[in-house]
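Engineer: predicted coordinates and the sequence they were generated for:
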Amino acid sequence: MIIYRDGQHEIHQLQRMIQKLQTLLDDLVAIGEGDLPSQDRLEEAPLIDNWHLATRQIVCLRGEISGHPRLGYAPHGITSDLWLLAPQRGFARTMSRYYRLGTNTE
C-alpha cells in the first residue's frame, strides 16, 4: 500500500507496484490460456518446504460506507485490500474501486 503525497518517492513506489502487478497479471493470463511455467523457470524459482496455507492481515479501510454499488449503505463497512491512500487528494484506491475520503477518525 502506498500513501500518496504527490512526491517523487511515491511515484517511484507506484511505478514499482505497477510493474509487479503487470508481471502477475501477465503470468495469470498465460496460465489461463494454458501456458504453464516451463520446468527451467520453475527450477530458478525459490523452493518452499514444509509449506501450508496461512492467512495474514492486510491493510484496508473501515468506516461508514455509502453509495457502494453492491452494499448501498454499510454503517460498519470494510474495504478490500488498500493499494493507495491519497488523503490530501481525498481518495483511496482499493483492489476493487476508488473511494472518496470523508472525515478521518485518527
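Structural biologist: Good, I have the coordinates.
Engineer: switch to C-alpha atoms for all contacts and neighbour counts from now on
Structural biologist: Noted.
Engineer: which residues touch the residue nearest the centre of the chain?
Structural biologist: For the chain, the residue nearest the mean C-alpha position is W83 (4.2 Å; Cα atoms, centre = their mean). Neighbouring residues of W83 by Cα atoms under 8 Å, 6 or more residues apart in numbering: 1-2, 92-95.
Engineer: so how far is G72 from it?
Structural biologist: In this view, W83 and G72 are 22 Å apart by Cα to Cα, to the nearest Å.
Engineer: secondary structure class for Q22?
Structural biologist: Of the three states, Q22 takes helix under DSSP: H, G, I helix; E, B strand; the rest coil.
Engineer: pull the number of nearby residues for it.
Structural biologist: Residues near Q22, counting by other Cα atoms under 10 Å, number 12.
Engineer: cool, and L82?
Structural biologist: The burial count for L82: 20, using other Cα under 10 Å.
Engineer: which residue packs closest to it, ignoring adjacent ones?
Structural biologist: Leaving aside its sequence neighbours, L82 sits nearest to T94 (Cα to Cα, 6 or more residues apart in numbering; 4.3 Å).
Engineer: alright, now check it against this:
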Amino acid sequence: MLLFNQHSEPDTDFERDFLRFSSLVADMDHIRHGVPPVTMAGDDAPLLDRWLLGNLLTPALVGLSTGHPALPGTNRPIATSQVLLMSADMSWARTLSRWYRLGRPAERSGLDA
C-alpha cells in the first residue's frame, strides 16, 4: 500500500511505485494487443527455476460499506480487494477495484490494552 499526500508533491517512494505500476499497465496493454512476453522482456530476462506459486498476505480493508456498486446495502460488512493507495490523513483509500471514502476507523477491542 502506498501513502499519498492530497495537497503536496508526491515523495520519491510514490514516484518509484508510480513508474512500476505504469510499466505494469503498459505491459498489460501490450498483452491485450498480442505482444509476446519475450518481446517486452527480452532474451536476458531473469530465469526463475524450481519455482512455486505462493500466496502472500496483502493489505485490505474490512468494514461497513454503504453505497458500494456491486455490494448494495447500508452498513454491509465487506472486505475490499488489495489496498494500493491510502491518503496520509486516512480519509481515502484506493483498492485494486475502486476508491473508498473512509469514515471512522473501527474501535480497538481489548486486544492491545
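Structural biologist: Arrived safely, thanks for sending. What you see is a predicted model, and the numbers here were worked out from it, not measured in a lab.
Engineer: do you know the score for how well these two fit?
Structural biologist: Taking TM-score structural alignment, normalised by the length of structure 1 as the basis, the two superposed chains have a TM-score of 0.81; 105 aligned residues with a Cα RMSD of 2.4 Å.
Engineer: list the contacts of the residue nearest to L82 of structure 1.
Structural biologist: Contacts of T94 of structure 1 by Cα under 8 Å, 6+ apart are 60, 79-84.
Engineer: give me that answer again for 7 Å
Structural biologist: 80-84 (Cα atoms under 7 Å, 6 or more residues apart in numbering).
Engineer: tell me which stretches of structure 2 form strands.
Structural biologist: Listed in chain order, the strands of structure 2 (DSSP state E) span 2-4, 62-65, 76-79, 83-87, 92-95, 99-101.
Engineer: would you turn those into JSON lines with distance to D11 of structure 2?
Structural biologist: Formatted as JSON lines, the strands of structure 2 follow (distance: least, Cα to Cα, whole Å):
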{"stretch": "strand 2-4", "distance to D11 of structure 2": "8"}
{"stretch": "strand 62-65", "distance to D11 of structure 2": "27"}
{"stretch": "strand 76-79", "distance to D11 of structure 2": "29"}
{"stretch": "strand 83-87", "distance to D11 of structure 2": "13"}
{"stretch": "strand 92-95", "distance to D11 of structure 2": "18"}
{"stretch": "strand 99-101", "distance to D11 of structure 2": "21"}
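Engineer: next one: the spatially closest residue to A30 of structure 1 that is not a sequence neighbour from L84 of structure 1, what distance?
Structural biologist: In space, and not counting its chain neighbours, A30 of structure 1 is closest to L36: 6.9 Å by Cα to Cα, 6+ apart. L36 of structure 1 sits 31 Å away from L84 of structure 1, going by Cα to Cα.
Engineer: do Y98 of structure 1 as well
Structural biologist: 9 Å.
Engineer: more neighbours, those two?
Structural biologist: L84 (19 against 13).
Engineer: which residues touch the more buried one?
Structural biologist: 1-4, 92-94.
Engineer: of all those, which comes closest to W51 of structure 1?
Structural biologist: W51 of structure 1 has its nearest neighbour among these in M1, at 25.9 Å by Cα to Cα.
Engineer: quick check: the two most widely separated of the contacts of L84 of structure 1?
Structural biologist: Farthest pair in the contacts of L84 of structure 1, by Cα to Cα: Y4 and T94, 13.3 Å.
Engineer: show me which pair in the contacts of W83 of structure 1 is furthest apart.
Structural biologist: Top of the distance list for the contacts of W83 of structure 1 (Cα to Cα): I2 and M95, 12.7 Å.
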